[in-house]
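Participant: Just a sequence and a predicted model for now, questions to come.
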Amino acid sequence: MSAQDGRVQRHDEEEDFSTAGIAESPNAWKAVWQNNKGMFLILLSEIAGSSMDAIVRFLQQGGHGMHPFQVIFARMGITFILSTIYMWWTNVPDFPLGAPSVRGLLILRALFGFGGLFCLYYSVHYLPLAEATVFRFLVPIVTAFACSVLLGTSFTRKELLAGLVALVGVIFIAHPSSIFGSVDDNIDTNQAGAVDDVTPAQRLVAIAVSIAGIFGASGAYTTIRIIGGRAHALLSVNYFAMLGTAGSALALLAIPGIGFSMPHGAREWGLLVFLGVLGFVLQFLLTAGLQLDKSSKATSMLYSQIVFALLFDWAIWGVLPGAWSLFGGGIVIASTLWVALQKTGPVAKSPAKDVAVDEESALLGSSRVEGGEQVFERRASISA
């Protein structure tokens, strides 16, 4: 057979495939994105969250040093403006204050959230980002226990065991001298914007504040569970942002010795604005990702935040947690990840009208059917 005949035959075969409806294979990268879109959006949200923590630490340590209340004011103020515009543009039901029956709960959620956020921003001033991030992995277990007491949801022995093991991990992170002896774990670098010396007392206070922040975040998430579908998710976010803005402004004006200091230079102005924008981006990406994929594979991406925190600690400040802290952090992450990836029952069908979720309520649990009744399964929740 001549070369020309071969070309004609191949052309005829291509036409046969075309007429048979066999299309060319899709781009491999595009297929991976389409099949794992929710997971990738959650991963991007964790990058945004870790970037926010790094900006917060830099603003408090670099230059003239900003007070945590001023950083909260900037972040929450911009998030409030953006979320308000978004809710107005999309005609969110009961905008802007929500239904009268849940306004008190929304305020309570905002108060808990504000307390948890302040504790987080205070702790990152004295702790490496990775250590401060690890404490947030305790929030789901505390919230699960609170929901079991207040709402009657299940709290299994496995969750109790994981909580006790995680507390052991916290002890290793704190490594008090009364148990571990003298351990040199101070943050001591010569890079710009780093803490030159953190005393053991300051470190222990920061850890105590981090633990208090766990209860603040858990209180916020438990309140969100009580609210349920009676308020749009963005209303919860907006109450949090509004109270955070007003509360931090009042603290800056009323507490002696703090005051409001103007940012120094274009860099600090830019970081403050970027911080607020990232806060809204975090909410948007995480909510979108969880709406697309609520599987364990997707929610496990939340644990990637500790990796990004370690990278920021090393790249910006040239520090990493000590051996005891890394060991304790590994215990906390392993115990909470073990609970988060437990096999659940069949997922209940969604109601006819979808209820919007936010980063907190979506991570706290998805519903499943057990014994003819709808109960809730806890999931890992990190962001305040």
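Facilitator: Looks like it arrived, so ask away.

Participant: contacts and neighbour counts: CA atoms only from here.
Facilitator: Noted.

Participant: Surely residue 268 and residue 59 touch.
Facilitator: Yes - counting by C-alpha atoms under 8 Å, residue 59 is a contact partner of residue 268 at 7.3 Å.

Participant: Which one's more surrounded, the two?
Facilitator: Neighbours were counted for residue 268 and for residue 59 using other C-alpha atoms under 10 Å; residue 59 has more, 23 against 18.

Participant: Break down the stretch 1-150 of the chain into its helices, ranges please.
Facilitator: 3-19, 28-35, 37-61, 68-90, 103-123, 129-135, 139-150 (DSSP state H, counting those that start in this stretch).

Participant: do the stretch 201-350 of the chain as well
Facilitator: 233-254, 265-292, 296-299, 305-312, 323-340.

Participant: so can I have CSV of these showing distance to residue 209?
Facilitator: Below are these laid out as CSV (distance: least, C-alpha to C-alpha, whole Å):
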stretch, distance to residue 209
helix 233-254, 17
helix 265-292, 22
helix 296-299, 27
helix 305-312, 19
helix 323-340, 17
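
Participant: between these, which one is nearest to residue 221?
Facilitator: helix 233-254 (10.5 Å; C-alpha to C-alpha).

Participant: List the contacts of the closest one.
Facilitator: For helix 233-254, the surrounding residues in contact (C-alpha atoms under 8 Å, 6 or more residues apart in numbering) are 69-70, 72-74, 76-77, 79-80, 83-84, 87, 95-98, 106-107, 109-111, 113-114, 224, 258-260, 356-358.

Participant: putting a second one here so we can go through both:
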Amino acid sequence: MPILSPGVGLMLAAAVCFSTGTLFIKLAGMGLPPMEILFTRSLIGFFYCFFLLRGTGHSIFGTKRLYLALRGLLGFGALFCMFSAFILLPLADATVIFFAHPIFVAILAAFLLKETLGTRGVFCIGAALAGVVLVARPSFIFHDASPLDPAAVGIALCAAVLSAGAIVTVRFLSRHEHPLTIIAYPTMAVLVLGPLLDSTSWSMPTPTEFLYLLAMGILMNMGQHLMTMAYQRERAAVIAAIGYVEIPLAALFGALVFGDMPDIWTYAGAALVVGGTLFLGQVRKAGA
């Protein structure tokens, strides 16, 4: 009898892919701009989705194209901010802040989809947001702590908010479109808009940087595909919980490769973010 269910095993593999991919994002970002890194990830992702969709009877362009375009734009913004945050912040801190996105999903769903939160839901949101504050350590609150760069923290928060918006659109699109079609649209948005918005700072990668880009693109897209399959085989609450494995992996990579040792504020903030979002999922499931 297997120790892990297929869904849990797939999500663990996805978490390893994502965490290792973010390591290569940061390594590539030491010499290349975020948009160039994101463009490479998206180029690999587009062909990844295109070839997997062949023979399925589904078009990569889908049918609900207005909503797909909105999902693509939100995903593009979220990915660009996320890549920038991974480059600008320690991996563990950037990962913790980004993993607050379920909180923003709940807030957006309450306003846009009229989903109720209840008192316990509001408390969970407050706890998770307090965790983000502990990680960011703004100087006007933590006078003696070493604060993170406020601009970089803002970029990481933008990634979480835009990701939440993209997830809300996915909830609608998942009833009408193939998962790979939904995944493909952010890659198409990047391929079209990326060079238009920022290509002047791009440079020819060195052989080492090229390997970083190739590894990053393959790992991030494999992680996305594995996560999609995991959600098809296991309850969403279980898969979301397994995804938090990325936080200790990010801390480990940051410490081993860059010497970024998380401090007590990061640990405490991570506990509040993880606890708040996990309990929020249980509260919403119970309809409280």
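Facilitator: Received, thanks. Small disclaimer: the values here were computed from a predicted structure and weren't measured.

Participant: list the contacts for residue 214 of the second structure?
Facilitator: residue 40.

Participant: Please report how far the counterpart of it in the first structure lies from residue 12 of the first structure.
Facilitator: Here residue 214 of the second structure is matched to residue 273 in the first structure, going by TM-score structural alignment. Distance of residue 273 of the first structure to residue 12 of the first structure, computed by C-alpha to C-alpha, to the nearest Å: 61 Å.

Participant: How about residue 317 of the first structure?
Facilitator: Counting by C-alpha to C-alpha, the gap from residue 317 of the first structure to residue 12 of the first structure is 64 Å.

Participant: what do you get for residue 60 of the first structure?
Facilitator: 70 Å.

Participant: ok, now residue 99 of the first structure?
Facilitator: Counting by C-alpha to C-alpha - residue 99 of the first structure and residue 12 of the first structure are separated by 67 Å.

Participant: neighbour-wise, which of those two wins?
Facilitator: residue 99 (15 against 12).

Participant: Can you tell me the closest non-neighbouring residue to that one?
Facilitator: In space, and not counting its chain neighbours, residue 99 of the first structure is closest to residue 231: 7.1 Å by C-alpha to C-alpha, 6 or more residues apart in numbering.

Participant: And for residue 75 of the first structure?
Facilitator: residue 276 (4.0 Å).

Participant: Figure out the helix or strand that residue 123 of the second structure lives in.
Facilitator: helix 118-136 (DSSP states H and E).

Participant: What lines up with residue 164 of the first structure in the second structure?
Facilitator: Match for residue 164 of the first structure (TM-score structural alignment): residue 126.

Participant: Could you give the number of residues near that match?
Facilitator: Residue 126 of the second structure is flanked by 16 other residues according to other C-alpha under 10 Å.

Participant: check contacts around the closest residue to it other than its chain neighbours.
Facilitator: Closest residue in space to residue 126 of the second structure, ignoring its immediate chain neighbours: residue 276 at 7.9 Å, by C-alpha to C-alpha, 6+ apart. Residue 276 of the second structure makes contact with 124, 125, 126, 127, 128, according to C-alpha under 8 Å, 6+ apart.

Participant: go on, residue 59 of the first structure?
Facilitator: Here residue 59 of the first structure is in contact with 65, 66, 71, 268, 271 (C-alpha under 8 Å, 6+ apart).

Participant: at 6 Å what do you get?
Facilitator: By C-alpha atoms under 6 Å, 6 or more residues apart in numbering, the contact list for residue 59 of the first structure reads 65, 66.

Participant: Just the terminal-to-terminal distance for stretch 247-266 of the second structure.
Facilitator: 10 Å.

Participant: so that stretch corresponds to what in the first structure?
Facilitator: Taking TM-score structural alignment, stretch 247-266 of the second structure hits residues 306-325 over in the first structure.
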